[in-house]
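Colleague: sequence first, then the predicted structure, then my questions.
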Amino acid sequence: MRAAEHLARFVTDLDFAAIPTRARDYAKLSLLDTLGIALAGYHEPSTHAARCLALQHGGDPQATLLVHGRKVPAPQAALVNGTASFSHNFTDTTLSCVIHGGPVIIPAALAMGEITGASGADVLTAIVAGYEVMTRVGNAINAGSARMSHHRKGYHPTGTCGVFGAAAVAAKLLGLSAETTCHSLGIAGSFAAGLSESLIDGTDTWRAHGGFAAQNGITSTLLAREGLTGPTGVFDGQRGFCTAFTDGHYDASALERHRDDALLILDTAFKLHNTAHVWALPLDALAALRQQHHFTVADVDEMIVTFPQTWTAIMDDPSGATYAPVSYAQATNNLRYCLAAGLHDGKVYVEQFDDVHLHNAAILETAKRVTPRPDADLGRIFETSDKATTHLEVILKSGTHYQLQVDYPRGSPQNPATAAELEAKFDALSASVLPSEQLTRLKARLFTLEDEANLDAIMTCTMSSGH
């Protein structure tokens, strides 16, 4: 049996009753987390561009555009809402392969949930299935012995791997057979795309990668339903995804799920800092050291960050020389800027990347005093385990040294955030977009999603009365 057939069988066979409570809770938290980011991203230029295109195209009113409220065809809704969900670098992450499931899986599930009239339990099941497929594909080509090789070739795995997860979501909610689901995955392989160059030059394309993957995964599945066939060797064939998208280092066995394996949605890490997830570790260390020792910006002479060398693959400047990024995309992936902003403001949220902050002379001066030290030994640990060990040393002008090592970022499964912390994040991101009482109703329905007969009430809670 080919890998695509294994994945299709998993998607078809997955039943809500068999999903552990903890995995259901993770799916709800992913919904909450992703919707908060999407609401905050409503006014971003990237979201505006996608929304304008969807409204210009028109078509059957199938699925809701968040905040705006207009209904458009499901693939278009997934594009717009997925782009909004990736408008900030606050999205959840699976650290084993560094992919972001939320901005792909959640928009696909909402769009297809509406078009099929699915129950809340069915939507949760599809979300779990989508995370499973997307993460297995990511683990096959960007984890273990292949750790970050997909990144180093210039791909953005949220786009390349996400399309398969979105196809799985759509197939599950449409109730397709295993054979047709396999075809949808085969078709999705020809939609797999996403380059990380925009993260280097600061343009916006990366923000649309979640939307592209969600849209194209749905399109693949709708085509399969109408009779288009796709290759069963899409992953492990001679010219399949694993061969075409890697340098030859991949683990096809990661595509298969063994009987006692935990569901991979449980590997999701939620961000508490609006930055590349790998830079959450030194930010966590900085917050802990400041709380313990009460030093100020004026006290600090240098901050030295020692981190896995593997991570240079996602830095906006792999040399670490840049301390003054010129755009949002560059800044959220720039270690020196993020640590400096965190020291000055005590947090790294959305506002730390506005034009005022990016041109703040004091923050940029502090960024000069951040020294990145990629470490090959820590890189090998990261490549062979689930540890993302990072060491922060803060040297004060007085000569005092403070040091702290962090192995897992706050919000990861090994160092989990509380539901209250994630709810506070949602509140902070969405407060300026929708009325508080409406957001309260939305949260209540999300936390009891399995009791919803359909998504109508939830989607109503995401609409602004101003449209």
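Modeller: Now that the structure is in, tell me what you want to look at.
Colleague: going forward, measure contacts and count neighbours with C-alpha atoms only.
Modeller: Will do.
Colleague: list the contacts of E5.
Modeller: Residues near E5 by CA atoms under 8 Å, 6 or more residues apart in numbering: A178, E179, C182, T232.
Colleague: state the distance from it to R336.
Modeller: E5 sits 45 Å away from R336, going by CA to CA, to the nearest Å.
Colleague: residue contacts, the residue in the chain sticking out farthest from the centre?
Modeller: Distance from the centre of the chain peaks at S398, with 40.8 Å (CA atoms, centre = their mean). S398 is in contact with D299, counting by CA under 8 Å, 6+ apart.
Colleague: the structure to be compared is supplied as follows:
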Amino acid sequence: MTTTGEIADFALDVSYDDLSEETRDALKRRVLDSVGIAVGAMGSETTEKIRTTVESMNDDGACRLWGSDRRASPPDAAMLNTALVRYLDYMDSYLAPGETPHPSDNVAAIVACGELVDASGEELLTAIGVAYEVQGELGYAAPVRDKGWDHVTHTVVSATAGAATILGLERDAFRNAVGIAATAHNALRVTRTGGINEWKGVASANAARNAVYSVLLARDGLEGPVDVFEGQKGWKQVVSGEFEVEYTPAERVHDVMAKKYVAETYAQSAIEAVIELTAEEDIDPTAIDAIRLDTFAGAKLIIGGGEGSRYEVETKAQADHSLPYMLAVAALDGEVTEAQYDTDRIREDDVQRLLRTVEVEEDPALTERFEAGEMPAVVELDVDGETHRIEKDAFPGHPRESMTWDQLEGKFEATTRDRYDDAHRDRLVDTVRTLDESDVSELVALLD
């Protein structure tokens, strides 16, 4: 079974010395990916709405609001900065068979709490490792999607664990923090079903804010239901069902994927397949008559039409949750970046015509392969009476093909080039690569 005590005992027992060199390196890469994506999201319409709200409530505070010189309280900084990490839908993902949480949703909350106590880089990486482990274990052992709960239901628990770790909460306060967070902040799956709107990209930021607030309440002595998981009408009875987990020092970070394309997690291999096939066969995309995708159950359910039509696409929130749109624009443009989510691009006739030719079907054999660790996709393009076919089982960034530092730095350069010059970008990369020799304040000072 899992209890608040087991989470606290695991987190309190982990030290930086327990992390292997490979794990430390993986955690640094997760930090670089997260802050690079956040920089790319600065100035976007949705995140600016959140910035307006947060700034209106904060004249000053302990934590920097990334992308400005303004400061705010730790919960409000966690809200905005997590939204920046999450909004582009370019964040990392943990590929469990029945759930796909995004562990990078934890990073900004832990950074904010690290600012509050002037934490070292080693302390930051250790706390992020705790959060990744808790979120990965919950996603694997206690999926909640099919029960009607959103995956950020896990995030509020994992972010609480990471925030409590970096703030140095003692065991009783740690348990109270998890109890408060896991009792009060369970999110409904309706966020990602039917018509999709802006909240899809903001729900995890709200979870991060709630996590930090729960930890601060517990730090100041507020008690919470420490039997939240096993208690009567608790998390296991109401939210998840029975489950057991086994925490190890940050091992789950090695099972996390980085996205190559600005697109929903389950679309990555299919997009790679469409772009590769169109290029290899020298296909004129305007001549494509139909696109067919055989995929696994989760992809069909979430972005292929299983939780609502994915053919009515007019906004970014709808587009990055629609396999028909993503495959159509990938074929036409040969890439899927932020530019493919401009409103004018989304509504152009060529992509609107082609997306309506896309057929998405679940293949049980591909579902079995996904549950065994692949991300399979079989794509067929009908062009002038001919059918072109390609099959993929992964993509660059999948845990089987992890991104190297060079690849991640290339992604980082692409998301930050409009804001930072080469010298500033190099300082940020160097700070992350040597984070165990730096502190949180040095990292945050560069996120202006």
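Modeller: Sure thing, it's come through. Since we're looking at a predicted model, the values are computed, not measured.
Colleague: could you check how far the residue farthest from the centre of the first structure is from G342 of the first structure?
Modeller: According to CA to CA, S398 of the first structure and G342 of the first structure sit 21 Å apart.
Colleague: on that earlier part again, which one of the contacts of E5 of the first structure has the most neighbours?
Modeller: Highest neighbour count within the contacts of E5 of the first structure, by other CA atoms under 10 Å: C182, with 33 neighbours.
Colleague: let's verify that residue: helix, strand, or coil?
Modeller: Using DSSP: H, G, I helix; E, B strand; the rest coil, the structure places C182 of the first structure in helix.
Colleague: that one -> the second structure?
Modeller: Following TM-score structural alignment, the counterpart assigned to C182 of the first structure within the second structure is R175.
Colleague: and the closest residue to its match other than its chain neighbours, how far from F174 of the second structure?
Modeller: Spatial nearest neighbour of R175 of the second structure, chain neighbours left out: T4 (5.0 Å); criterion: CA to CA, 6 or more residues apart in numbering. Look at T4 of the second structure and F174 of the second structure: by CA to CA, they are 8 Å apart.
Colleague: separation between the residue positioned nearest the centre of the second structure and T82 of the second structure?
Modeller: By CA atoms, centre = their mean, the second structure has its centre lying nearest to H102, at 3.0 Å. Shown here: H102 of the second structure relative to T82 of the second structure, a distance of 11 Å by CA to CA.
Colleague: please apply the same query to R347 of the second structure.
Modeller: To T82 of the second structure, R347 of the second structure is 29 Å away according to CA to CA.
Colleague: which residue lines up with the residue nearest to the centre of the second structure in the first structure?
Modeller: Aligned partner of H102 of the second structure by TM-score structural alignment: H100.
Colleague: in what helix or strand does the closest residue to P325 of the first structure other than its chain neighbours lie?
Modeller: Closest residue to P325 of the first structure apart from its sequence neighbours, by CA to CA, 6+ apart: A331 at 5.1 Å. Assigned by DSSP states H and E, A331 of the first structure belongs to helix 328-332.
Colleague: in the second structure, what residues pair with that helix?
Modeller: Using TM-score structural alignment, helix 328-332 of the first structure lines up with residues 316-320 of the second structure.
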